[in-house]
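J.: Using only what follows, build the 3D model:
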Amino acid sequence: MTTQIQKAACIGGGVIGGGWIARFLLAGIDVKVFDPHPEAQRIVGEVIANAERAYRLLTMAPLPPKGKLTFCQSLEEAVEGADWIQESVPERLDLKRGVLTKIDAAAKPDALIGSSTSGLKPTDLQRDMKHPERLFVAHPYNPVYLLPLAELVGGEKTSRATLETARDRLKPIGMKGVIINKEIEAFVGDRLLEAVWREGLWLIKDDICDTETLDDVIRYSFGMRWAQMGMFETYRIAGGEAGMRHFIAQFGPCLSWPWTKLTDVVDLTDELIDKIANQSDAQSGARGIRELERIRDQNLCGIMQALKAGDEGRGWGAGKLLAEFEEHLWKNAPKAKVEVKVEPLRLLDIKVSPAWVDYNGHMTEFRYLQVFGDTSDALLRLIGVDMEYVEAGHSYYTVETHIRHLGESKLGQEIYSTLQLVSHDEKRLHYFSRIHDAKTGDILATAEQMMVHVDSKAAKACPAPAHVLAKVKEIADAHASLPVPEGFGRHVGQKKG
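T.: Modelled structure (predicted):
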């Protein structure tokens, strides 16, 4: 079995199914969809639009060409030829069992079949299948296109090889498949969520707090800890130098105290439902669902980007997974095909995203540096200094930067960057970059920068190899006749003229 998903089929295109569709498509995978809902194409289209917006916030790594989306008239047509089939129909055992049995009968022999169920046991789902060994639960979290986890749960007849293959196939699309050792209703994640949800319902019912206060308690405290370390590693730190044993010894007795009502089920009366709904409307009802989804996505992207910078740039939690996904994208991206001419190199075309702007709707200062940094990275890839080169122990390090802000980059504005190589030697690259308005060509900002070639392990400068210098010379020869850029050699505060 290949570890790459070549063709996917999604049966069901609601919130979860649409998220799977977007995840597959943006990973470059062709997807066939079957959903008899009359609004399926509109709903899926809106989910994909949100996903594309989110990915522009999430990463600057080059995504593969978007997969082809096909809506089919039958389940059989959708699953034909697919090697990963994801079922995401409503959470009813009889319905899911019937759909999965039809998928099993129509799918090719080596296709993997995942179910997006939140709590049904795979043994019950695979009861009527002729090839039950390839059925497993692939339980994701909303939004599927951003949150990378999928709980992989096998039934009594599911082979271990199926789960391991599923885990391997998820990695190239930026997901973390975790294999759950034993099947239980609701698996691991929803068991934890149900416990917190049940206690939350009691707190609202007993008027301890309202829904907004409860959400504030989560998002301003342990929610942030959980986002990067989970529960047990967080509590290990709480145990101090003595670790987890000390934490359990200190706080373990609290478990027997009558603090919670986790064993009692709250009665969801009409009165309580009205209370929760009214408080929720007051909390966030002024915003529509699509706006809330976009706010959620933007926040998630920011958190994952922050986590990517953790552990001295190696990443932490979901940020580490994002860094690995980006590395995969860069390694599999087509080699840079920038034609070297007697003009500055056009290296980057982007749009100013919502995550890049301040309260005035203008691009913030550090994002200009990011664009110039990404421009420098594009130059390095052009001369052969790619991820494999860096992993081998050498790279170019930026040692000096001077940025001028000449115009304004605003939300949604299309911009591009150019780079002119001014001088070089065997160790140094001295160049001048510009950020332009894509419509007018106006210069919005410039950066003069110097990079030095280094031996990363020895932490010192060294000459670049011949094949890199040959490419540098090709660019330098083309740029030799260009005039010195206006603003080149300026210092901060220097007067014009």
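
J.: okay, CA-based contacts and neighbour counts for the rest of this
T.: Will do.

J.: Quickly note the distance from residue 198 to residue 224.
T.: 21 Å (Cα to Cα, to the nearest Å).

J.: Would you do the same for the sequence below? I want to compare the two.
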Amino acid sequence: MHRIKKAACIGGGVIGGGWAARFLLSGHDVAVYDPHPECKRLVETVLANAARAYGRLTMAPLPKPGTLTFAASLQEAVADTQWVQESVPERLDLKQRVLAEIDAAAPEGAIIGSSTSGLLPSDLQRDMRRPERFFVAHPFNPVYLVPLVELVGGKKTSPEAIARAEKLLAEIGMKGVAIEHEIEAFVADRLMEALWREALWLVNDGVATVTEIDDIMRYGFGLRWAQMGLFQTYRIAGGEAGMRHFLHQFGPALKWPWTKLMDVPDLTEDLINRIADQSDAQAGVLTIRDLERIRDDNLVAILQALKAGNDGAGWGAGALLKDFEARLQAEAPAPEVDLSGPLRLVETTVGPAWIDYNGHMTEHRYLQLFGDTTDALLRLIGVDADYVAKGASYYTVETHIRHLGEAKLGERLHTTCQVVSADDKRLHVFHTIRNTESAQIVATAEQMLLHVDTEAGKSTPAPRTVLDRLEPIVRAHAALEEPDGFGRKVGEGRE
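T.: Modelled structure (predicted):
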């Protein structure tokens, strides 16, 4: 199977730009052709958003981005490509003409996808000389983050083209779902349109506002659908008896007159204005660019959380991301994934956002936990937010962390702090992270802190109010045994 070396994107709007970003950030060269005078600016805007999102999406070493070129003609764009993606406006006559031109100019081994959201592939491939290599590749916005692509072949599409597309999509971290029968709007849009019709009626009848409907979805079943889909969610709703019990119990409700789904409200000016006004109120001061970035940040967080699901194996789109990262990480060295903990100051659970590609707590979270422990100690001696706001604090000037164990998703951890010594300027501490259930030491950190005047930027004696709280702790801890590992240098062997 040919891998993607170069892709061509014909059409540089939101979807075409998203395809370009997905290919580029996966390491493939991309040529874009669109006669629109603003094409270059529009594509580069999408690419900037995508690069920002990818910088937060994965800890795996991303490949060097591909080279982006803006071609002067369609023929120039498709030369030497393995994948051509058409994303021109949704007009059958326009797409037929453009696809015929692509077919005539693209290399024999290239496959051709269309981003149409509803036109039948058999109609689209009508004028192509080699229609067997054409298929619908319907993505979802933003293409560079949402991995789903509906693959729909026409009457003349070869099964080999669909199979090849599925494999090439996996190469760029996407999930191709082959639809066996071509129907208008395919599958995803039909499902979304059904929900959209019902939502229009709810607004039309004054039952709910656009904000209330969106809140119901994003705080409720949307979270379940994102990781499990519809049928598996309902299967679980059936309890131990499963889907059969669910259908027996809730199936009769399908005949109840709950919905106006088979009828669609007229989009009158009154309804259009009502929806538009409510949508404006919902957005408030947020611009479209603000909303796009909020959307991207949320998608990154969801994908990262799903990657850590199923005991670190990943779930749904998260499992796909995990596999994609594994390919990127194949030749990269694995980072250390260990943990570090007698005032008991911090209690926590290892959450999904703390997990790296090994399924353990990622390295920088150890330092975060030690920092949280230091902050807890400082609050105990009066160095709280109000104290810092007045222009003084303790700054960490030296840290030695030992990684002695591992922390996995869902495990309970707690930290302890031993104050080794202190004077009016310096605070010497030894922190330990322990697994709460097993009491095993996961990591330790020895730290030196200085009391500073934050406005002057230099060390200064701590006030008596702080020292009076600190000194009883110092006296009590002076009677403790020296903690194991105290004063070690980096690389020193164990006894």
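
J.: How close are the two chains, by TM-score?
T.: With the length set by TM-score structural alignment, normalised by the length of the second structure, the two chains reach a TM-score of 0.72; 384 aligned residues with a Cα RMSD of 3.3 Å.

J.: So which of residue 198 and residue 224 of the first structure has more stuff around it?
T.: Higher neighbour count among residue 198 of the first structure and residue 224: residue 198, with 17 against 13, using other Cα atoms under 10 Å.

J.: which one is that one nearest to, not counting chain neighbours?
T.: residue 262 (6.6 Å; Cα to Cα, 6 or more residues apart in numbering).

J.: So that neighbour sits against residue 195, correct?
T.: Yes: Residue 262 of the first structure is within contact range of residue 195, at 6.4 Å (criterion: Cα atoms under 8 Å).

J.: got a list of what residue 356 of the second structure touches?
T.: Listed by Cα atoms under 8 Å, 6 or more residues apart in numbering, the contact set of residue 356 of the second structure reads 59, 362.

J.: hang on, I meant residue 120 of the second structure
T.: Contacts of residue 120 of the second structure by Cα under 8 Å, 6+ apart are 154, 182-184.

J.: gap between it and residue 140 of the second structure?
T.: Taking Cα to Cα, one finds residue 120 of the second structure at 17 Å from residue 140 of the second structure.

J.: List the buried residues in stretch 249-265 of the first structure.
T.: Buried residues in stretch 249-265 of the first structure, counted by 16 or more other Cα atoms under 10 Å: none are found.

J.: can you give me the helices for the stretch 351-495 of the second structure?
T.: In the stretch 351-495 of the second structure, the segments counted as helices under DSSP state H, counting those that start in this stretch are 363-380, 385-389, 464-478.

J.: Could you identify which of those helices is most buried?
T.: Using mean count of other Cα atoms under 10 Å, the stretch among those with the largest mean neighbour count is helix 363-380, at a mean of 19.

J.: contacting residues around the nearest residue to residue 97 of the first structure once chain neighbours are set aside?
T.: Computed as Cα to Cα, 6+ apart, the closest residue to residue 97 of the first structure that is not its neighbour in sequence is residue 125, at 5.0 Å. Going by Cα under 8 Å, 6+ apart, residue 125 of the first structure touches 93, 96-97, 100.

J.: measure the most centrally placed residue in the first structure to residue 180 of the first structure for me?
T.: Most central residue of the first structure, judged by C-alpha distance to the mean C-alpha position with Cα atoms, centre = their mean, is residue 146 at 4.6 Å. In this view, residue 146 of the first structure and residue 180 of the first structure are 21 Å apart by Cα to Cα.

J.: Next: residue 309 of the first structure.
T.: For residue 309 of the first structure, the distance to residue 180 of the first structure - Cα to Cα - is 29 Å.

J.: Also residue 102 of the first structure?
T.: Taking Cα to Cα, one finds residue 102 of the first structure at 26 Å from residue 180 of the first structure.

J.: Not including adjacent chain positions, what is the nearest residue to residue 164 of the first structure?
T.: Per Cα to Cα, 6+ apart, closest to residue 164 of the first structure is residue 179, 7.9 Å.

J.: residues touching the equivalent of that neighbour over in the second structure, list them.
T.: Counting by TM-score structural alignment, residue 179 of the first structure corresponds to residue 178 in the second structure. Residue 178 of the second structure sits next to 150-152, 162, 166 when contact means Cα under 8 Å, 6+ apart.

J.: Does residue 178 of the second structure belong to a helix, a strand or coil?
T.: Under DSSP: H, G, I helix; E, B strand; the rest coil, residue 178 of the second structure falls in the strand class.

J.: Wasn't residue 8 of the second structure part of a strand?
T.: Yes: per three-state DSSP, residue 8 of the second structure lies within a strand segment.

J.: What's the local residue count around it?
T.: That count, for residue 8 of the second structure with other Cα under 10 Å as the rule, works out to 33.

J.: Kindly report the same for residue 48 of the second structure.
T.: Neighbours of residue 48 of the second structure (other Cα under 10 Å): 12.

J.: Repeat that for residue 132 of the second structure.
T.: Neighbour number of residue 132 of the second structure under other Cα under 10 Å is 20.

J.: what residues are up against the nearest residue to it once chain neighbours are set aside?
T.: Using Cα to Cα, 6+ apart and skipping residues adjacent in sequence, the residue nearest residue 132 of the second structure is residue 157, 4.0 Å away. Contact partners of residue 157 of the second structure, counting by Cα under 8 Å, 6+ apart, are 131-135.

J.: I'd guessed residue 346 of the first structure sits against residue 433; true?
T.: No: using Cα under 8 Å, residue 346 of the first structure is not in contact with residue 433; the gap is 9.6 Å.

J.: Mutual contacts of the two, please.
T.: 417-419.

J.: just the residues you listed now: which is nearest residue 243 of the first structure?
T.: residue 417 (50.3 Å; Cα to Cα).

J.: Go ahead and list the helix or strand containing the closest one.
T.: Assigned by DSSP states H and E, residue 417 of the first structure falls within strand 414-424.

J.: Can you name every helix or strand that that strand contacts?
T.: Applying 3 or more Cα pairs under 8 Å, 6 or more residues apart in numbering; DSSP states H and E, we find strand 414-424 of the first structure packed against strand 345-351, helix 365-382, strand 428-437, helix 466-479.

J.: Can you check what angle separates the helix or strand containing residue 21 of the first structure from strand 7-11?
T.: According to DSSP H and E, residue 21 of the first structure maps onto helix 15-26. Interaxial angle, helix 15-26 of the first structure versus strand 7-11 (axes from the mean of the first three to the mean of the last three Cα atoms, to 10 degrees): 170 degrees.
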